[in-house]
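# coordinates only, no sequence provided:
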């Protein structure tokens, strides 16, 4: 990045606006406060759309939803103290899911801070940046007004650099109105790739008779789907995708195993494999049923972080680098294997068996998934919450392509879906369809005002089962009475209408749901569909993990 020098001084807020423009930021999400108002003023004259929300947590989730839908930087702009702290749940989810999110928060005026003393300045905390330390890649606090632009660029680059994740940027509020020349930007260092041991990889693959590819969110974020698909066909290897990698391969790909690995038929593919190639994954507890899946006889990992790749299963070989680049290199080294037709036939049988089980186990879920597959256009972005309907989507809905599902199974934050869907809707990449429960929806229900005011293309589907249905199931399984899970709620249809949204109610996931959902997603406006239904949770929820039951 060349050194930038302004002919005349600018305010700190203008420098921030300039930096966001240089980064190509088109949309940011924020809530105004007395300390950050200069940012709103500075951005008003730029091409950056600052979309106002009703809660800072929504700003964080919306920035995450935008990042997941686009692969670009998500930006949340909040105010000092409680405003910054309100983003923490969203920041934790962004970290666990590898979302490149930049949280820009003001801090108390530098002139009023006294080191080591909390004086009682409005919104003061002893160390605001420290609140974000466990949940971000790094925390920046601007040291002088002239450093605002350069520090913003550095923080944004770090957020987007693999492994991507959230970064905190704090700016003392008095710096925003200070007039100064911009300091030279910091030098940006590109990480150096390590040499790949492709010869050793070839040896291991040549010995393998039943290879398997396990692809995680890092593979999707690297845009490695096409080359992974080629590699799978070359190896005649099934591809298992994690929650974060759903949509990596098209549903019709001949090597794509049906989700989810929590189904015994899919889990058997792992058990039988004599070599697993783990790409962009850390083999987390949710996907491995808390590591009850046995370690593979041979494991090769592809990851930008060797420690992350080896923290749960020990690899025999680690290939460190960008997933797309490393897999491309492997393609040129590995021999063609036979067995593609047999593999595809087996995967089709597995898929049919899973669909039969869903129909027998929970007919409403079969209707629900069938309607989504039939009605949703391919450019729809589906955002699911941690509710029973969301678990069915995360585990078993056929995702048509990359970045068409946002699911909070990184940190597992209830209340994610609706605010994240606002960010996805603002991305302009397709209509957002939010699937949430009546419990989680109430976390951020006030931002129905944002959906209406900003005329966002989002359909909110609230599955109403009278409370926290997943937790109710947990208590039932344990033989316990329902405590704290049965909730009185509002009339969601009347509530939606009070915000000016078209809102309707249906019973169950039958024909009326299919007809209404089809009509709602054709709209150009935000709308709300309430479905009265209670479903049994699927196999990918921890109370129903089959390996735990067998153990």
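Sure, I can see it. Quick caveat, the model's predicted, so the values are computed rather than measured.
# contacts and neighbour counts: CA atoms only from here.
OK.
# which residues of the stretch 401-550 of the chain fall in strands?
405-406, 432-437, 458-464, 502-507, 527-532 (DSSP state E, counting those that start in this stretch).
# so which elements touch the third one?
What it means is strand 458-464. helix 417-426, strand 432-437, helix 438-441, helix 511-521, strand 527-532 (3 or more Cα pairs under 8 Å, 6 or more residues apart in numbering; DSSP states H and E).
# nearest to residue 154, of these?
In terms of Cα to Cα, the element of the helices and strands packed on strand 458-464 nearest to residue 154 is helix 417-426, at 23.4 Å.
# by how many degrees do that closest one and strand 458-464 diverge?
160 degrees (axes from the mean of the first three to the mean of the last three Cα atoms, to 10 degrees).
# how near is the closest residue to residue 249 other than its chain neighbours to residue 397?
Once flanking residues are discounted, residue 249 sits nearest to residue 225: 5.7 Å by Cα to Cα, 6 or more residues apart in numbering. Distance of residue 225 to residue 397, given as Cα to Cα, to the nearest Å: 18 Å.
# now do residue 354
12 Å.
# and stretch 418-433, how far from the chain's centre?
Stretch 418-433 sits 12 Å away from the centroid of its parent chain (Cα atoms, centre = their mean, to the nearest Å).
# mind checking the end-to-end distance for it?
Taking Cα to Cα as the criterion, the two ends of stretch 418-433 lie 9 Å apart.
# next one: stretch 43-52
With Cα to Cα as the measure, stretch 43-52 spans 12 Å from end to end.
# run through who's touching that stretch.
Residues outside stretch 43-52 that contact it (Cα atoms under 8 Å, 6 or more residues apart in numbering): 14, 17, 20-21, 25-32, 40, 450, 454.
# between those, which is nearest residue 422?
Nearest to residue 422 among these, counting by Cα to Cα, is residue 450 at 8.2 Å.
# from memory that closest one sits against residue 58, does it?
No. Residue 450 lies out of contact with residue 58 (Cα atoms under 8 Å); the separation is 10.0 Å.
# so for these two, which residue has more residues nearby?
Applying other Cα atoms under 10 Å to residue 450 and residue 58 shows that residue 58 carries more neighbours, namely 34 against 20.
# comparison target, given below:
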């Protein structure tokens, strides 16, 4: 006997037609129709979670890992239930929005009769669930009937995959998901995100400015990474003989040891001044926000050309020749117009002087332990291993000091929420097969500790480094630096090694002398593992303002 198709089947069929092969989901009462449909679709992999916010982080990590592979924009679907389940994803979706990650959230809703602001007394009911998501995601879509499901999902998919990428949200009532499909099987749905091409007149003006510049500099942001435009960026920098600095979100888009690479010491005043001194600064895929502008101390003295896919970020912090475009398409257009300069070594010398100043300042701060730990982590990684970093002191170090060549770095610096590292790494491992490295502090680790069960259940090859300093280390430094004392930052925490063992996850308590070997062994052993490093690390002094 053939099982009758229901509304949930329309969701699954449409996702499959759009290109989804992995779905992240956590069941709930109103979402039963979705999960029954997933049971009937063995060609779709379902990855679960223990908490909805971690599920959304995992979907984010999966999308980031697939973006790094190139090809069509890899929108990652995530399915949750109404009310509490849906609301728990908000903080994670804020990170996806801030970091331009294409996640498609799908939520059940109360029965259709309860939509529209009434209070019918349904379990999980909200007066207006959509309102909670409108200012977090790129777009919100509702399918009130079965026939509206394919169109709503296609529109949401296209929105998520249109530059700037980002999360979108679809809601479908419980009775629609459980009711008869009413449509033939869906196999031909496709999404065609429109390219965000630059205006030719603005590209011509930008090319003229850059060609005439005596001291051009490039600041490469996350938009370059999302566009997969590392190759055109290198070609442009070498044609212009222009130094390139990367924002924290743009790490890895330009070779760390390239002679023109000023790396990514964005919290160092020498880097801030280096950018400010450019007569033409080409900003690619960055809004010049708080972190990229050294907490808004950046004061440019030349012209800025800003290429940004998010129109709301154009000239939001500094006047510029603003070009609303995908960074990759803008780079290709600029390369068609820019002449190639003869190398004279001037830019390379300027970069070498900048990095020498940065390293000299670090050398005066007694930070050998921190640099040694970061170097050991980097040395332990097999080539090509992606890394996911929580908001922890070692993660803050990595923003500036991590060499992402052959070790892609992803962090929660877009929105800055705790708990990103481990669940996002699980999502990445579902995409790549692993190994993947996650890095957390002991405070951030507690946000995702339940996902050790997820790692075991799905056999995800993630090594989790937990730096245990007894509290919220970066907040301890902020409070102590501001007020001379701290409060609410010191934490009781479990024996992480014993706790991991209770989940059946191999774990080791490491030390400063054994960290590299312990991490290397864990990363070379298939499946989840935990390495705990008890260590009190310090942050470098972020700025040095001129007297």
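Done, it's in. Everything numeric in this text was worked out from a predicted model, so none of it was measured.
# once they're superposed, tell me the TM-score.
Here the TM-score for the pair of chains, by TM-score structural alignment, normalised by the length of structure 2, is 0.93; 533 aligned residues with a Cα RMSD of 2.2 Å.
# before we move on, the earlier item: comparing residue 354 and residue 397 of structure 1, which residue is more hemmed in?
A side-by-side neighbour count of residue 354 of structure 1 and residue 397, using other Cα under 10 Å, places residue 397 first with 23 against 20.
# the more buried one matches what in structure 2?
When structure 2 is aligned by TM-score structural alignment, residue 397 of structure 1 is paired with residue 402.
# quick one, helices of the stretch 301-450 of structure 1?
Ranges of helices within the stretch 301-450 of structure 1 are 306-310, 323-331, 340-361, 363-375, 388-396, 417-426, 438-441, 448-453, based on DSSP state H, counting those that start in this stretch.
# minimum distance to residue 94 of structure 1: which of these has it?
Of all the helices of the stretch 301-450 of structure 1, helix 417-426 comes closest under Cα to Cα, at 10.8 Å.
# state the span of structure 2 onto which the closest one is aligned.
Helix 417-426 of structure 1 corresponds to residues 421-430 in structure 2, going by TM-score structural alignment.
# what are the contacting residues of that stretch?
For stretch 421-430 of structure 2, contacts defined as Cα under 8 Å, 6+ apart pick out 47, 54-55, 57-66, 387-390, 411-412, 434-440, 445, 448, 451, 455, 460-462, 464.
# same thing with stretch 431-446 of structure 1?
By Cα under 8 Å, 6+ apart, stretch 431-446 of structure 1 touches 54-55, 58, 379-390, 414-419, 421-422, 424-425, 457-468, 487, 489, 521.
# what is the burial count for residue 492 of structure 1?
Based on other Cα under 10 Å, the number of other residues close to residue 492 of structure 1 is 20.
# aligned counterpart of it in structure 2, please.
In structure 2, residue 492 of structure 1 lands on residue 496 (TM-score structural alignment).
# how close does residue 376 of structure 2 get to residue 434 of structure 2?
Taking Cα to Cα, one finds residue 376 of structure 2 at 20 Å from residue 434 of structure 2.
# these two: which is more packed in?
The residue with more neighbours, out of residue 376 of structure 2 and residue 434, is residue 434; 22 against 19, by other Cα under 10 Å.
# sorry, back to before: filter the contacts of stretch 43-52 of structure 1 down to the buried ones.
14, 17, 20, 25-32, 40, 450, 454 (16 or more other Cα atoms under 10 Å).
# who's the closest spatial neighbour of the counterpart of residue 319 of structure 1 in structure 2, skipping the chain neighbours?
Per TM-score structural alignment, the equivalent position to residue 319 of structure 1 in structure 2 is residue 323. In this structure, residue 323 of structure 2 finds its nearest non-sequential neighbour in residue 307, 4.7 Å apart by Cα to Cα, 6+ apart.
# so the one you found touches residue 331, yeah?
No. Using Cα under 8 Å, residue 307 of structure 2 is not in contact with residue 331; the gap is 9.1 Å.
# those two: which is more packed in?
Shown here are residue 307 of structure 2 and residue 331; by other Cα under 10 Å, residue 307 has more neighbours (34 against 23).
# map that one onto structure 1.
With TM-score structural alignment as the criterion, residue 307 of structure 2 pairs with residue 302.
# distance check, its match against residue 440 of structure 1.
On the measure of Cα to Cα, residue 302 of structure 1 and residue 440 of structure 1 end up 36 Å apart.
# circling back to that earlier point, could you dump the helices and strands packed on strand 458-464 of structure 1 into TSV with mean neighbour count and distance to residue 8 of structure 1 added?
Listed next are these as TSV, based on neighbours: other Cα atoms under 10 Å; distance: least, Cα to Cα, whole Å:
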stretch	mean neighbour count	distance to residue 8 of structure 1
helix 417-426	32	35
strand 432-437	29	43
helix 438-441	24	49
helix 511-521	17	50
strand 527-532	22	48
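# of all these, which one is nearest residue 504 of structure 1?
strand 527-532 (5.2 Å).
# residue range for the closest one in structure 2?
Using TM-score structural alignment, strand 527-532 of structure 1 lines up with residues 529-534 of structure 2.
# coming back round to it: so the match of residue 492 of structure 1 touches residue 529, yeah?
No. Contact criterion Cα under 8 Å: residue 496 of structure 2 and residue 529 do not qualify, at 11.4 Å.
# what do we get in structure 2 for the residue nearest to residue 249 of structure 1?
Match for residue 225 of structure 1 (TM-score structural alignment): residue 230.
# pull the number of nearby residues for residue 547 of structure 2.
3.
# contacts only, for it.
The contact partners of residue 547 of structure 2, by Cα under 8 Å, 6+ apart, come to none.
# before we move on, what about residue 115 of structure 2?
127-128.
# cool, and residue 263 of structure 2?
244-246, 256, 400.
# just among those residues, which is most surrounded?
Of the contacts of residue 263 of structure 2, with other Cα under 10 Å as the count, residue 244 tops at 31 neighbours.
# gap between residue 441 of structure 2 and residue 61 of structure 2?
19 Å.
# quick one: the helices in the stretch 201-350 of structure 2?
Counting by DSSP H, counting those that start in this stretch, the helices of the stretch 201-350 of structure 2 are 222-227, 230-240, 269-276, 327-335, 346-363.
# about what we covered before: make a PyMOL selection of the buried ones in the contacts of stretch 431-446 of structure 1.
Buried members of these can be picked out in PyMOL with the line below, counting by 16+ other Cα under 10 Å:
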select buried, resi 54+55+58+380+381+382+383+384+385+386+387+388+389+390+414+415+416+417+418+419+421+422+424+425+457+458+459+460+461+462+463+464+465+466+467+468+521
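# give me the neighbour count for the closest residue to residue 513 of structure 1 other than its chain neighbours.
In space, and not counting its chain neighbours, residue 513 of structure 1 is closest to residue 506: 6.1 Å by Cα to Cα, 6+ apart. The number of residues packed near residue 506 of structure 1 is 17, by other Cα under 10 Å.
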